[in-house]
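Chemist: Kindly generate the corresponding structure for this input.
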Amino acid sequence: MFHALTHHPDLTQAQHRALPQVSNTDLSALKNELLGQPRQLNPVALAYGSHFHTAVLEPSHYQRTDERGIRWADLETLARQVRRQRYCRDLLYRGQAEQSYTATHTATGVGVKLRPDLLVRSRAGRQLTLVDFKTTSSPNLAHFLTTIVKYDYDRQAALYLDVFGATRFLIIGVQKKAPHEVWLFDATAAPGFIEQGRKKYSTLLRHAARALPSRALVMAIF
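Modeler: Sure thing, here's the model as predicted:
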């Protein structure tokens, strides 16, 4: 399904974003473009998510900046809540955080880039679990579960599982508002969830394969 999986150690988030391959976020943008619903990403929300992930996954690199609109105290409260949670604490201790990888989709030849929040290998090395942290405004777990398909987390889970040949994909939802609950969703245990996501990313990668030559030509001309 995918080949040429390559690890790019020590890349920063900015360097990862600069790689030419297609990311899951790029697939979301392509989907919106195909539906005629282009969307502008919220820069404050993007910055908040980036700083939250740093505070959780790489706390030694976390620091406040002069960016406006970010409620730093709330962000730090959420990060502490995650790091105090026993199961999350164990994953963070055993996992490898924020590592960049690229691979090639065999059927289309499209290159993809991935940066899992955590890669957790079993002690015997036979199982690989991928973990993704999502902040959410959902008031309860039931509502959070409805957002999982809405935001195409099924597509992300399937893409990451297939690229890495992993055994599990865990989505950890972190409630932005009090009581700041932490919810666990095992994507690989949900019937039909991964299969549905696989259909989504396969369709979009076929569209990407058709779009890439024309986009490359436009870039060459200008």
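Chemist: From now on I want contacts and neighbour counts done on CA atoms only, so please keep to that.
Modeler: OK.
Chemist: Helices of the chain, residue ranges please.
Modeler: 13-18, 24-34, 43-57, 72-84, 86-94, 141-150, 153-164, 193-221 (DSSP state H).
Chemist: Can you mark which positions in the last one are buried?
Modeler: Taking 16 or more other C-alpha atoms under 10 Å as the neighbour-count basis, helix 193-221 is seen to contain the buried residues F193, I194, G197, R198, K200, Y201, S202, L204, L205, H207, A208, A209.
Chemist: rewinding a little: so which of the helices of the chain is the most surrounded?
Modeler: helix 153-164 (a mean of 22; mean count of other C-alpha atoms under 10 Å).
Chemist: next one: it to chain centre, how far?
Modeler: How far helix 153-164 lies from its chain's middle: 9 Å, per C-alpha atoms, centre = their mean, to the nearest Å.
Chemist: Here is the second sequence; please produce its structure so I can put it next to the first one:
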Amino acid sequence: MFYNLTQHPDLTQAQHRALPHVSNTDLSNLKAELMGQLRRPNPEALAYGAAFHAATLEPHTYARTADRCPWAQLEALARHVRRQRYCRDLLYRGTAELTHTAIHVDTGVAVKVRPDLLVVSPTGRARTIIDFKTTSCQDFAHFLASAEQYDYDRQAALYLDALQATRFLIIGVQKRNPHQIWVFDATAAAGFIEQGRRKYSALLRRYALHQVRPTLQATPMPLALAA
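Modeler: From the prediction side, this is the model:
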């Protein structure tokens, strides 16, 4: 599915974003374009997510910024996650924010992925990707329902395949009381990864077509792509 997997140690978030490769966010933007939607990410939500990930995964890099964020709440939530037994073990064993690039076999499109955490077994045979998602969902059932809405299945499949990993865990962190932490094994959910793989494959094909024909006008998206 992918080849030429390459690690890029010590890249910052800014350097990662500057790479010319295609990211999962780029695929989201392409999907919105093909469906005729105007995608306007919430700047405050983006700032919150970036700050939470820094405070949780790389606290030595964390600092408050001029962005509008509930800083005290965010910092308390990051501490809560870092102290939770299961998350603490993953954070201890995993490598945070390590950029990888690879090339998609079918389309030749170069992609970039930057998992929150990558845990490699002592033998090197098992590779587990962990992705933290903050959420306002009131319970685990609603959080699972939101996974397809936000294309978590596509991200999970893309990261698994590009990194040649064996497992993808999504950890939902409830932003409001009681601040529950939910662990969803995406690789164990029937059809979840397969659906995500169909999504990213279709979008990479459309991206490759755009590269060949840069003046191509957006056309209605097949239902299979929007699924």
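Chemist: Give me the TM-score for this pair.
Modeler: Between these two chains, after superposing, the TM-score reads 0.95 (TM-score structural alignment, normalised by the length of the first structure); 216 aligned residues with a C-alpha RMSD of 1.3 Å.
Chemist: quick revisit: let's have the buried residues of helix 193-221 of the first structure in a markdown table, adding distance to H180 of the first structure.
Modeler: Shown next, in a markdown table, are the buried residues of helix 193-221 of the first structure (distance: C-alpha to C-alpha, whole Å):
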| residue | distance to H180 of the first structure |
| --- | --- |
| F193 | 26 |
| I194 | 28 |
| G197 | 28 |
| R198 | 31 |
| K200 | 31 |
| Y201 | 32 |
| S202 | 35 |
| L204 | 35 |
| L205 | 36 |
| H207 | 39 |
| A208 | 38 |
| A209 | 41 |
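Chemist: Thought Y200 was touching L27 of the second structure, still the case?
Modeler: Yes: assessed by C-alpha atoms under 8 Å, L27 of the second structure is found in contact with Y200 at 7.4 Å.
Chemist: Just want the most central residue of the second structure.
Modeler: Q155 (5.3 Å; C-alpha atoms, centre = their mean).
Chemist: Can you find the partner of that residue in the first structure?
Modeler: Counting by TM-score structural alignment, Q155 of the second structure corresponds to Q156 in the first structure.
Chemist: Now tabulate the helices of the first structure in a markdown table and tack on distance to A187 of the first structure.
Modeler: Below are these laid out as a markdown table (distance: least, C-alpha to C-alpha, whole Å):
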| stretch | distance to A187 of the first structure |
| --- | --- |
| helix 13-18 | 25 |
| helix 24-34 | 16 |
| helix 43-57 | 20 |
| helix 72-84 | 19 |
| helix 86-94 | 16 |
| helix 141-150 | 10 |
| helix 153-164 | 7 |
| helix 193-221 | 7 |
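Chemist: nearest to V112 of the first structure, of the buried residues of helix 193-221 of the first structure?
Modeler: Closest approach to V112 of the first structure among those (C-alpha to C-alpha): L205, at 9.3 Å.
Chemist: right, and the closest one touches T106 too?
Modeler: No: at 10.5 Å, L205 of the first structure does not count as touching T106 under the criterion of C-alpha under 8 Å.
Chemist: what touches both of those two?
Modeler: Jointly contacting L205 of the first structure and T106 under the rule C-alpha atoms under 8 Å, 6 or more residues apart in numbering is no residue at all.
Chemist: So the match of Q155 of the second structure versus Y201 of the first structure, what's the distance?
Modeler: 8 Å (C-alpha to C-alpha, to the nearest Å).
Chemist: just to revisit the earlier point, ok, the residue nearest to the centre of the second structure - contacts?
Modeler: With the criterion set at C-alpha under 8 Å, 6+ apart, Q155 of the second structure makes contact with N24, G196, Y200.
Chemist: Closest to H53 of the second structure out of the residues you listed?
Modeler: Nearest member of the contacts of Q155 of the second structure to H53 of the second structure, counting by C-alpha to C-alpha, is N24, at 17.1 Å.
Chemist: was I right about that closest one contacting A110?
Modeler: No: applying C-alpha under 8 Å as the test, N24 of the second structure and A110 come out as separate, 11.7 Å apart.
Chemist: What separation is there between the closest residue to Y101 of the first structure other than its chain neighbours and K113 of the first structure?
Modeler: Once flanking residues are discounted, Y101 of the first structure sits nearest to H7: 4.6 Å by C-alpha to C-alpha, 6 or more residues apart in numbering. As judged by C-alpha to C-alpha, H7 of the first structure and K113 of the first structure stand 10 Å apart.
Chemist: Then L170 of the first structure?
Modeler: 19 Å.
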